[in-house]
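Asks: quick one: sequence and predicted model below, then my questions.
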Amino acid sequence: MRALQAQAQAPQALEARAWAKVNLALDIVGKRPDGYHDIETVMHRIELADDIEVVRDKDPVSAGEPVITVEVTGVAGLDVSGVPCGRGNIAFRAAQAFLARLGFRGASVSIRIRKRIPVGAGLGGGSADAAAVLVAMNRLWENPLGREQLMAVGASIGADVPFCLANNDAAFAQGIGDRLTPLPGLLGVGLLLVNPGYAVSTSDAYAKWDARHTRDGGARARALARAIAAGRAEGDGGPDLRRICALLSNDFEPLVAEEHGQVLHLKQLLMQAGAIGALMSGSGPTVFGVYDSPGQAEAAAVVFGSRADSHIRVIPSCTCTGARES
């Protein structure tokens, strides 16, 4: 995170990166009495990020409600026309929740988001934006919230926000995504993301699961988490990538594929392009292929891109490990 304008006590503006994630495994454990769902999932941060700028007006505009503005743009070819700029934007709600937690009234905050992460894609872009806004605002207000307090605010906004705040390379998440067990990152793994150019509603995907399942699920994400942890413990080489890929799973995938059969077709194409494994991330529809190295993923992107329809976004990436500017 970088201060744009230094002041005597605190910067007035900060830039941040909002890192995307993929779900390497996702089990829907069951529906809770409050209507939310308990999940177990293995998430990994990846090298794809939105750019966030948060600007604080040091002079309160009034004694009334805070004034929060959100501006969203996208990189060339990325459609952000459906992204709300008001209360419907999770970054707006993050700023609102932060100010409410501290009882600040009359504050004025401007948020600018330049998106690289496809919208409604299962890559956690909205949650990443919200987390980046929370961290930036905490710094702009001279760190009034500790880590646990900030995590609690994040958990109240969205299921993936705590992971995005935690700054772990990888984690096993339980509950609604707020109970995190850090996992060792997968070093040097190439990824090829394929986004078919439309969004999938997470709430609709959960509704489909509710209609089909009469008993709780689970266990596969736990198996993958154990394999990742055990692999790192066995030596510096880390876990066996082929063993990891054999455990890739997502409860949402067959449900989403019923309406969007292209998801399974894209998985098949990724495997034909040399992927060790392939899976839909989150509630979709983005599908990712796993490769031994970023170079192999980039080579596969050239082949895949030449065959894909024009509306399909093909994004070479890799696992995100080590220190990052947040």
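Replies: Okay, I see it.
Asks: use CA for all of it now, contacts and neighbours both
Replies: OK.
Asks: do a quick rundown of the strands in the stretch 1-150 of the chain.
Replies: Remark: strands assigned in the stretch 1-150 of the chain by DSSP state E, counting those that start in this stretch are 2-5, 13-31, 37-57, 67-74, 108-115.
Asks: of all the ones you listed, which lies closest to Val303?
Replies: For those, distance to Val303 was read as C-alpha to C-alpha. The smallest value, 20.5 Å, belongs to strand 37-57.
Asks: figure out how far the closest one is from the centre of its chain.
Replies: 4 Å (C-alpha atoms, centre = their mean, to the nearest Å).
Asks: structure B:
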Amino acid sequence: MSSSYDWQDFPAPAKLNLFLHIIGRRNDGYHLLQSVFQLIDLADTISLRVNEGGEVQHLNPLPGVPADSDLTVRAARLLQKETGCSKGVDIRVTKRLPMGGGVGGGSSDAATVMLALNRLWQLNLPRVRLMELGLSLGADVPFFIFGENAFVEGIGEIMTPILTPEAHFVILHPQVHVSTPQIFSDPNLTRDTPPITVPHLSSAITQNDLEEVACKSYPEISESITWLSQYANARMTGSGSCVFASFSSPNEANRVIYDLPKKMTGYVARSLSKHPLHEFAE
């Protein structure tokens, strides 16, 4: 067993929205949604090294993102403030998840820091409390702490665990950084899709209400959906830019990637049933 002062690596997996419906809007402007969030094994790696000095340091911050405003640093400091923990941590992030891709990269990084430090700092905070704290960092953070595939409602805070079929996904990343606020504020966005209930969930429900608006603003997304649709039902995840399609075997998915035009970027990922750090909170 390594000492707490060694570097330790923890995965921060991505998510896909298997569908995403906007069913209304609250008086405060927040949109009410319904979606299925699916965990996949494409992940960033969060490296943590505990220290006794109480300092939280990000040792390889992203260009243009001050370390103090990085979600991983904010997550660690939030736990210190909540618990009075006197220990600190050094953080390194190996990015594989595209930023502005709709796969939850920054939120997942923050959730992994909270789950890992809950164990490394021996805080023993219950999952529900971690989720409440995570919500102050971003709408998707609680899902990654929840750590199971879920039917998600409200503004993203109501989660019902569901079983999803095993699948292999081809994920294409159009080289555009989508502005989520721009997509949600578009006057042409559909905001009145009829709500569905969990028993009526079907794998045939694949619509993403944000897709049409995103494709008009970012033709690269539309181009990726068109190309991937040759092989399977392709759609966008989140507010974009990534698009994906599901396949029943890794061979099928790998064959699609083999055909990928040189100007496109793509990955193959497998579905996960639970977050790899699910057991780090109760």
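Replies: Sure, I can see it. Not measured: the values here are computed from a predicted model.
Asks: just to revisit the earlier point, tell me which of the strands of the stretch 1-150 of the first structure lies nearest to Leu269 of the first structure.
Replies: Of the strands of the stretch 1-150 of the first structure, nearest to Leu269 of the first structure by C-alpha to C-alpha is strand 13-31, at 18.5 Å.
Asks: could you name the helices and strands sitting against the closest one?
Replies: Helices and strands touching strand 13-31 of the first structure, as assessed by 3 or more C-alpha pairs under 8 Å, 6 or more residues apart in numbering; DSSP states H and E, comprise strand 2-5, strand 37-57, helix 125-140, helix 220-234, strand 249-250.
Asks: angle of that strand against strand 37-57?
Replies: Interaxial angle, strand 13-31 of the first structure versus strand 37-57 (axes from the mean of the first three to the mean of the last three C-alpha atoms, to 10 degrees): 170 degrees.
Asks: quick one: contacts for the equivalent of Ala43 of the second structure over in the first structure?
Replies: Matched to the first structure by TM-score structural alignment, Ala43 of the second structure sits across from Ala49. Taking C-alpha atoms under 8 Å, 6 or more residues apart in numbering, we find Ala49 of the first structure in contact with 17-20, 115-117, 125.
Asks: cool, Ser127 of the first structure as well?
Replies: When contacts are counted by C-alpha under 8 Å, 6+ apart, Ser127 of the first structure touches 90-91, 158-161, 164.
Asks: and what of Thr286 of the first structure?
Replies: 121-123, 193-196, 263, 280.
Asks: by neighbour count, which of those wins?
Replies: The residue in the contacts of Thr286 of the first structure with the most neighbours, by other C-alpha atoms under 10 Å, is Met280 (35 neighbours).
Asks: that one corresponds to which position in the second structure?
Replies: Aligned partner of Met280 of the first structure by TM-score structural alignment: Met236.
Asks: correct me, but its match touches Ile225?
Replies: Yes: contact criterion C-alpha atoms under 8 Å: Met236 of the second structure and Ile225 qualify, at 7.5 Å.
Asks: burial measure for the spatially closest residue to Asn208 of the second structure that is not a sequence neighbour, as a count.
Replies: Nearest residue to Asn208 of the second structure, sequence neighbours excluded (C-alpha to C-alpha, 6 or more residues apart in numbering): Leu20, at 4.5 Å. Per other C-alpha under 10 Å, the neighbour tally for Leu20 of the second structure reads 26.
Asks: now check the first structure for the residue matching Leu20 of the second structure.
Replies: Checking TM-score structural alignment: Leu20 of the second structure goes with Leu26.
Asks: how far away is that match from Leu248 of the first structure?
Replies: Plainly put, Leu26 of the first structure is 9 Å away from Leu248 of the first structure if you go by C-alpha to C-alpha, to the nearest Å.
Asks: what do you get for Gln268 of the first structure?
Replies: Gln268 of the first structure is 15 Å from Leu248 of the first structure, by C-alpha to C-alpha.
Asks: looking at the two, which one has more neighbours?
Replies: Using other C-alpha under 10 Å, the more surrounded residue of Gln268 of the first structure and Leu248 is Leu248, with 20 against 16.
Asks: can you tell me what that one aligns to in the second structure?
Replies: Alignment note (TM-score structural alignment): Leu248 of the first structure maps to Thr206 of the second structure.
Asks: looks like that match contacts Met236 (just checking).
Replies: No: using C-alpha under 8 Å as the test, Thr206 of the second structure is too far from Met236 to be in contact (9.5 Å).
Asks: element containing Met151 of the first structure?
Replies: Using DSSP states H and E, Met151 of the first structure maps to helix 147-155.
Asks: show residues contacting that helix.
Replies: Under C-alpha under 8 Å, 6+ apart, the answer for helix 147-155 of the first structure is 94, 97-98, 101, 130-131, 134-135, 161-162, 165-166, 177-178.
Asks: in a markdown table, list these along with distance to Ser108 of the first structure.
Replies: Formatted as a markdown table, the contacts of helix 147-155 of the first structure follow (distance: C-alpha to C-alpha, whole Å):
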| residue | distance to Ser108 of the first structure |
| --- | --- |
| Ala94 | 14 |
| Ala97 | 14 |
| Phe98 | 13 |
| Arg101 | 15 |
| Ala130 | 17 |
| Ala131 | 19 |
| Leu134 | 15 |
| Val135 | 17 |
| Val161 | 23 |
| Pro162 | 25 |
| Leu165 | 23 |
| Ala166 | 27 |
| Gly177 | 30 |
| Asp178 | 29 |
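Asks: quick one: which of those sit in helices?
Replies: Applying DSSP state H to these, the entries found in helices are 94, 97-98, 101, 130-131, 134-135, 161-162, 165-166.
Asks: if we can go back for a sec, looking at the strands of the stretch 1-150 of the first structure, spot the one closest to Ala171 of the first structure.
Replies: Among the strands of the stretch 1-150 of the first structure, strand 37-57 sits nearest to Ala171 of the first structure (C-alpha to C-alpha), with 5.6 Å.
Asks: could you pull out the helices for the stretch 151-282 of the second structure?
Replies: In the stretch 151-282 of the second structure, the segments counted as helices under DSSP state H, counting those that start in this stretch are 180-185, 211-217, 219-228, 250-259.
Asks: need those in TSV (columns: distance to Leu130 of the second structure).
Replies: As requested, these are exported to TSV (distance: least, C-alpha to C-alpha, whole Å):
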stretch	distance to Leu130 of the second structure
helix 180-185	25
helix 211-217	31
helix 219-228	34
helix 250-259	35
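Asks: out of those, which comes closest to Ser241 of the second structure?
Replies: With C-alpha to C-alpha as the measure, helix 219-228 is the member of these nearest Ser241 of the second structure (6.2 Å).
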